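Enquirer: My questions are about this predicted structure, shown below with the sequence.
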Amino acid sequence: MPDAPITVAIDGPSGSGKSSVSKAVARTLGVAYLDTGAMYRALAWWALDRGLDLTDQAAVARAAHDLPLEIGTDPDDVTVRVDGTDVTEAIRQTRISSQVSAVATNLDVRAELRRRQRELIEQARHDHGGVVAEGRDITTVVAPDAEHRILVTASEEARLARRSTELHGGAGAELLAATRDQIVRRDRDDSTVSAFFVPADGVVGIDTSELSFEESVQAVLDVVQAGGAGLTSPAPLHTPETQESR
């Protein structure tokens, strides 16, 4: 656990590896892990379970305020419960992934969930000495005062291959095509309310296109341990050497 409470805020597009990397970084640092994207997914599940039309923005915003959500912050046991029901696996299903953008682009929903996210971050800092929080808006809106702010990105080709392998067990042409809509369309929709392709001022960018998982984790740890985030001027893109270049 760090000597003083820290927040490591990590953003990035779908398939960039931010979730798996964030969990590993939290585990290594001995702090909590918060998947803010799971909160939007949980709300989508809750709204659909109640028969709401996700395009009815006012109704979904009301559901966000009422959402009985419990989200675990243990990087080794990430659980999500809604009204006592374990939805950890259910919110990763295609029916949620294909519709969650309708929830995530609802500005009233974002305001409510950002409020909850800030509360969870403060609680984790108090209880666990810090947190690695990942998801949309984390580096610029939810936790702009985080000690370490990082944007993890990768080429579209790399992101599609990773997500296809994760969802379908391979990255052949047909599997990539099946994954493309989920990645490209969701990023396009989400980008209307959040910027997550280019590091904002003071945010360190890490391109993981050519990095292994272990190298990606180490790249983030290098930034945290060097105290290189949270600068007042634009930070350089952090591109550590790959195994091949060494």
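Expert: All right, it came through fine.
Enquirer: CA only for contacts and neighbour counts going forward, please
Expert: Will do.
Enquirer: would you list every one of the strands in the protein?
Expert: Secondary structure of the chain (DSSP state E): strands at 6-11, 32-35, 69-71, 80-82, 85-86, 130-134, 148-153, 204-207, 237-238.
Enquirer: How about residues contacting the second one?
Expert: For strand 32-35, contacts defined as C-alpha atoms under 8 Å, 6 or more residues apart in numbering pick out 19, 22-23, 26, 72-75, 120-121, 124, 128-135.
Enquirer: rerun at 7 Å
Expert: Identification of contacts with strand 32-35 by C-alpha atoms under 7 Å, 6 or more residues apart in numbering yields 23, 26, 73-75, 124, 128, 130-135.
Enquirer: just the fifth one next, same as before
Expert: Residues lying outside strand 85-86 but in contact with it, judged by C-alpha under 7 Å, 6+ apart, are residue 80.
Enquirer: ok so, going back, turn the strands of the chain into a markdown table, including mean neighbour count and distance to residue 213.
Expert: Below are the strands of the chain laid out as a markdown table (neighbours: other C-alpha atoms under 10 Å; distance: least, C-alpha to C-alpha, whole Å):
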| stretch | mean neighbour count | distance to residue 213 |
| --- | --- | --- |
| strand 6-11 | 27 | 16 |
| strand 32-35 | 27 | 18 |
| strand 69-71 | 17 | 25 |
| strand 80-82 | 19 | 25 |
| strand 85-86 | 12 | 28 |
| strand 130-134 | 30 | 17 |
| strand 148-153 | 29 | 12 |
| strand 204-207 | 24 | 12 |
| strand 237-238 | 16 | 16 |
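Enquirer: Second structure follows, compare the two:
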Amino acid sequence: MTVTDAALVVAIDGPSGSGKSSVAKEAARRLGAAYLDTGAMYRAVTWHCLDAGTDLDDADAVAQAVRAAELEISTDPSLERVRIHGTDVTETIRLPFVSEAVSAVATNLDVREEMVRRQRALIAAQPRIVAEGRDITTVVAPDAKTRILLTASEEARLRRRGIQLGEADAAALQRQVIERDAKDSTVSNFTRASDGVITLDSSDLTFEQTVQAVLTLVDEG
């Protein structure tokens, strides 16, 4: 039996700039699987809160806004599309004003409970899926066939995110990568592998080598 023959859930976690989104997406394509970007879901509901004028310091108001959000996200690895109440926010959620605010929403425990519920439903709806984020291996899909913590050195992560963003501002990169990870780590563990989770360090690997390493782990799982 090959990795493309049966039902499959692959869970990949990791810090900002580790390459988990691009690697997970490509792995999903090669596995003939769906792909779930849970980070995009958090960005989308953050945009929703900002667009609605929700006070991000009001935890109850934020949680209520998120519960009410009509969120649609594509699970096709070849089609990136995110909508809130029918509005396409695929590109907008990647803008700096959303990046700067997302931790305030993502660290809200009631929000996380709601998002985990939605993420589990999306995973359950697909016979084969690669899901990535920060708590997929431990909270969202702890029974996944293959669970991977994709890491990289701080230097590599800053370099990759800088190339991705076309961003030369060191302070902005620091906020996007290091500071956000520090905030998000207060509610989820994505820097150290839990029992049964395999650590894959991509610091010295090319993109193709990292994808192949993930596929090998899936095949061996």
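Expert: Alright, I've got the coordinates. Small disclaimer: the values here were computed from a predicted structure and weren't measured.
Enquirer: now for the contacts of strand 32-35 of the first structure, which pair is the farthest apart?
Expert: Between any two of those, the greatest separation by C-alpha to C-alpha is 19.7 Å, found for 128 and 135.
Enquirer: Tell me which of these two has more neighbours.
Expert: Comparing residue 128 of the first structure with residue 135 by other C-alpha atoms under 10 Å, the one with more neighbours is residue 135, at 24 against 19.
Enquirer: List the contacts of the more buried one.
Expert: So residue 135 of the first structure contacts 10, 11, 35, 36, 37 (C-alpha under 7 Å, 6+ apart).
Enquirer: Grab the nearest non-local neighbour of the residue nearest the centre of the second structure.
Expert: Centroid-nearest residue in the second structure: residue 133, 2.8 Å away (criterion: C-alpha atoms, centre = their mean). For residue 133 of the second structure, ignoring the flanking residues on the chain, the nearest one in space by C-alpha to C-alpha, 6 or more residues apart in numbering is residue 13 at 4.9 Å.
Enquirer: circling back to that earlier point, now, among the contacts of strand 32-35 of the first structure, which is nearest to residue 221 of the first structure?
Expert: In terms of C-alpha to C-alpha, no member of these lies closer to residue 221 of the first structure than residue 26, at 9.7 Å.
Enquirer: Now which residue in the second structure aligns to that closest one?
Expert: Residue mapping for residue 26 of the first structure onto the second structure gives residue 28, with TM-score structural alignment as the criterion.
Enquirer: quick one: contacts for its match?
Expert: Contacts here follow C-alpha under 7 Å, 6+ apart; on that basis residue 28 of the second structure touches 34, 35, 77, 129, 130.
Enquirer: related to what we said a few turns ago, looking at the first structure, name the residue matched to the residue nearest to the centre of the second structure.
Expert: Correspondence of residue 133 of the second structure to the first structure, assessed by TM-score structural alignment: residue 135.
Enquirer: what does residue 175 of the second structure give?
Expert: Residue-level alignment of residue 175 of the second structure against the first structure, with TM-score structural alignment as criterion, gives residue 181.
Enquirer: For that match, give its distance to residue 3 of the first structure.
Expert: Here the distance between residue 181 of the first structure and residue 3 of the first structure works out to 44 Å (C-alpha to C-alpha, to the nearest Å).
Enquirer: and those two? which has more neighbours close in?
Expert: Neighbours were tallied for residue 181 of the first structure and for residue 3 using other C-alpha under 10 Å; the higher tally belongs to residue 181 (13 against 7).
Enquirer: now the counterpart of residue 167 of the first structure in the second structure: how far from residue 13 of the second structure?
Expert: Residue 167 of the first structure maps onto residue 165 in the second structure when the alignment is built from TM-score structural alignment. Using C-alpha to C-alpha, one gets 21 Å for the distance from residue 165 of the second structure to residue 13 of the second structure.
Enquirer: What of residue 113 of the second structure?
Expert: 18 Å.
Enquirer: circling back to that earlier point, what's the closest of the contacts of strand 32-35 of the first structure to residue 100 of the first structure?
Expert: When the contacts of strand 32-35 of the first structure are compared for distance to residue 100 of the first structure (C-alpha to C-alpha), residue 135 comes out closest, at 13.5 Å.
Enquirer: circling back to that earlier point, a markdown table for the contacts of residue 28 of the second structure, including distance to residue 159 of the second structure?
Expert: Rendered in a markdown table, the data for those read as follows (distance: C-alpha to C-alpha, whole Å):
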| residue | distance to residue 159 of the second structure |
| --- | --- |
| 34 | 28 |
| 35 | 25 |
| 77 | 24 |
| 129 | 29 |
| 130 | 25 |
